[in-house]
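K.L.:
following is a predicted model, sequence given first.
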Amino acid sequence: MTLEHIPEFHLGRIAPTLAVRDIHAAYKLYRDVFGFQKAFENGAPVGFMILKKDAAELHLTRNPNHKAPPYNVAHLLVSDANAAYRSCQHHELRIIRRIEDKDYGLRAFVFADPDGNRVDVGEILQR
């Protein structure tokens, strides 16, 4: 297939899905650290949950045998990276990369949640 044959269409939202061992503990963490609220859940026991805050959406899926990969699984843009960093520290999340200004225009850091999921957090720097 060549590029001329790709149909033109617009993309909608795309949301990362994080596998977690305890979905309720993960929800509490993302609520307390970032302010996410539960928008949807299903299953008995709950096996899937959608969290939302502002324009951000995060999906959680329960996997009791989850082993996180050794790379970032999501990227979250924030309006204040310093405040997000302090919140992660306050909640004793493991910091993978300390906060710093990057040459590609972000003030960013990486944390790991209790399930080992690595999330890159960044604020766009004004030039």
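P.N.:
In hand now; what should we look at?

K.L.:
for the rest of this, base every contact and every neighbour count on C-alpha atoms.
P.N.:
OK.

K.L.:
just say helix, strand or coil for F40.
P.N.:
Under the three-state scheme (DSSP: H, G, I helix; E, B strand; the rest coil), F40 adopts strand.

K.L.:
A further structure is provided below for comparison with the first:
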Amino acid sequence: MSDSNNFSHSAAILPVSDLPKSIDFYTKKLGFEKTFEWGEPMYYAVVRKGGVGIHLTKRSDGGKPSRYHRALYIFVNNIDDVYKQCKDEQIKIVNDIEDRDYKMKDFDIEDPDGFIITFGKGD
């Protein structure tokens, strides 16, 4: 593991209770594109927007997402446009947009399964 050039990229994998509902949320409300699906019936899918990919898998246990910790932090170039889109789409915003003391302007939304997704922009 000493060669850092060997690392290409990573994927956040969110276990969801209703895969079609989650795909609709990310594609129709947030503007992601479904780029991959797997299984018959489908139990795994990938949605992508720009350089951000989110892998969604059908939950097979009763696990619940954390109510206190972010599942994913997405860095964006125009935070105000993303915030407006979330407001326009009536997405549940659980932490309003604000300039933070850690030098980020960000806000948190909740997806249909309760995952906390943060959109942020640095100085």
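P.N.:
Looks like it arrived, so ask away. In this text, all values refer to a predicted model and were calculated from it rather than measured experimentally.

K.L.:
TM-score for this pair?
P.N.:
Scored against TM-score structural alignment, normalised by the length of structure 2, the superposed chains reach a TM-score of 0.87; 120 aligned residues with a CA RMSD of 1.6 Å.

K.L.:
now stretch 48-60 of structure 1: which residue numbers in structure 2?
P.N.:
Taken onto structure 2 by TM-score structural alignment, stretch 48-60 of structure 1 occupies residues 44-56 there.

K.L.:
check which helix or strand covers the residue positioned nearest the centre of structure 2.
P.N.:
For structure 2, the residue nearest the mean C-alpha position is I117 (5.1 Å; CA atoms, centre = their mean). Taking DSSP states H and E as the criterion, I117 of structure 2 maps to strand 116-122.

K.L.:
neighbouring contacts of that strand?
P.N.:
66-67, 69-79, 82, 103-111 (CA atoms under 8 Å, 6 or more residues apart in numbering).

K.L.:
are any of the residues you listed buried, and which?
P.N.:
For the contacts of strand 116-122 of structure 2, burial is judged from neighbour counts taken by 16 or more other CA atoms under 10 Å, and it is met by 71-72, 75-76, 79, 82, 105-111.

K.L.:
can I get the residues you listed in CSV with distance to S22 of structure 2?
P.N.:
Listed next are those as CSV, based on distance: CA to CA, whole Å:
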residue, distance to S22 of structure 2
A71, 15
L72, 15
F75, 21
V76, 21
I79, 22
V82, 18
K105, 26
D106, 22
F107, 20
D108, 17
I109, 14
E110, 11
D111, 8
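
K.L.:
ok, which pair from the residues you listed is furthest apart?
P.N.:
K105 and D111 (20.0 Å; CA to CA).
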